[in-house]
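[1] this one's sequence-less:
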């Protein structure tokens, strides 16, 4: 059965709420979640300047040089160790600039 555009948007909104919820409860790495929410920005049927999703686009652009997600497996142990302090600082910074937006996405789309 083919999915309608509205059904697709609803599915992506639920996915955004799941990711944001996981970021809040710690089951999804905060920076990985930020990257995912940034990528969902154009899939949830909102204006591209939606402030909740723009926060994660900002975070994503600031951390794109770090070993996050699937590419992490290709980094050497030494490089991972060298970047760990910056990773921790980036998590703290990302939460400072996007935690309220994360909560907002959960509230908006968690049906």
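    Thanks, I have it. Keep in mind that what you see is a predicted model, and the values were worked out from it rather than measured.
[2] contacts, neighbours, all on C-alpha from now
    OK.
[3] which parts of stretch 20-31 are buried?
    20-24, 28-31 (16 or more other CA atoms under 10 Å).
[4] just flag the most distant two among those residues.
    21 and 31 (13.3 Å; CA to CA).
[5] ok, so of the buried residues of stretch 20-31, who is nearest residue 67?
    Checking these against residue 67 by CA to CA gives residue 31 as the nearest, at 10.2 Å.
[6] the closest residue to that closest one other than its chain neighbours and residue 32, how far apart?
    In space, residue 31 comes closest to residue 91 once its chain neighbours are excluded; the distance is 6.3 Å by CA to CA, 6 or more residues apart in numbering. To residue 32, residue 91 is 10 Å away according to CA to CA, to the nearest Å.
[7] on that earlier part again, host element of the residue nearest to residue 31?
    Element membership for residue 91 (DSSP states H and E) is helix 77-109.
[8] tell me what that helix is packed against?
    helix 5-25, helix 30-40, helix 51-62 (3 or more CA pairs under 8 Å, 6 or more residues apart in numbering; DSSP states H and E).
[9] that one: how far from the chain's middle?
    With CA atoms, centre = their mean, to the nearest Å as the basis, helix 77-109 stands 9 Å off its chain's centre.
[10] and here's the other structure:
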């Protein structure tokens, strides 16, 4: 892994902690990076894998316009409830990754 990859991980984690990125999209991005960088055995990524797995039926932001407003209203409530439960563990996981990959 090179410095740019470390910076990407840190940037996404900081954006998640600061609520500057959509929660689910941020977790999905970290899972994608994990797979691209062959970090499947890094247990610090497991909370993000869990979020991605548990929310895989929620549409990505880029395709939301393809869904009815009634459906989006219903799942937005579910998503808000889920995020409220998952956010503390994701913030902890972000802190762990930031500490692990910060560039000195």
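    That came through, no problem. In this text the structure is predicted, and so the values were computed from the model without any measurement.
[11] still on that earlier bit, just the helices and strands packed on helix 77-109 of the first structure: most buried one?
    helix 30-40 (a mean of 22; mean count of other CA atoms under 10 Å).
[12] ok, and what's touching that one?
    Applying CA atoms under 8 Å, 6 or more residues apart in numbering, the contact partners of helix 30-40 of the first structure are 12, 16, 19-20, 22-24, 53-54, 56-57, 59-60, 63, 68-69, 90-91, 94-95.
[13] tell me which residue of the second structure is furthest from the middle?
    residue 70 (25.2 Å; CA atoms, centre = their mean).
[14] aligned to that one, what sits in the first structure?
    Residue pairing (TM-score structural alignment): residue 70 of the second structure is matched to residue 78 of the first structure.
[15] state the distance from its match to residue 84 of the first structure.
    10 Å.
[16] ok, now residue 108 of the first structure?
    Distance from residue 108 of the first structure to residue 84 of the first structure, by CA to CA: 33 Å.
[17] same question, residue 77 of the first structure
    11 Å.
[18] who's more crowded, those two?
    Using other CA atoms under 10 Å as the criterion, residue 77 of the first structure and residue 84 rank with residue 84 on top: 14 against 11.
[19] ok, back up a step: mean deviation, the helix holding residue 91 of the first structure versus the second structure?
    Once the two models are superposed, helix 77-109 of the first structure sits on average 1.5 Å from its counterpart in the second structure (mean CA distance after the TM-score superposition for the first structure).
[20] okay, buried residues for that helix please.
    Buried residues in helix 77-109 of the first structure, counted by 16+ other CA under 10 Å: 80, 87, 90-91, 94-95, 98-99, 101-106, 109.
[21] same thing with stretch 32-43 of the second structure?
    33-34.
[22] okay if I get the buried residues of stretch 20-31 of the first structure as CSV plus distance to residue 37 of the first structure?
    What follows is these, written out as CSV (distance: CA to CA, whole Å):
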residue, distance to residue 37 of the first structure
20, 8
21, 11
22, 12
23, 10
24, 13
28, 12
29, 12
30, 10
31, 10
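[23] list just the nearest of those residues to residue 49 of the first structure.
    residue 20 (18.3 Å).
[24] so what does the closest one match up with in the second structure?
    Using TM-score structural alignment, residue 20 of the first structure lines up with residue 13 in the second structure.
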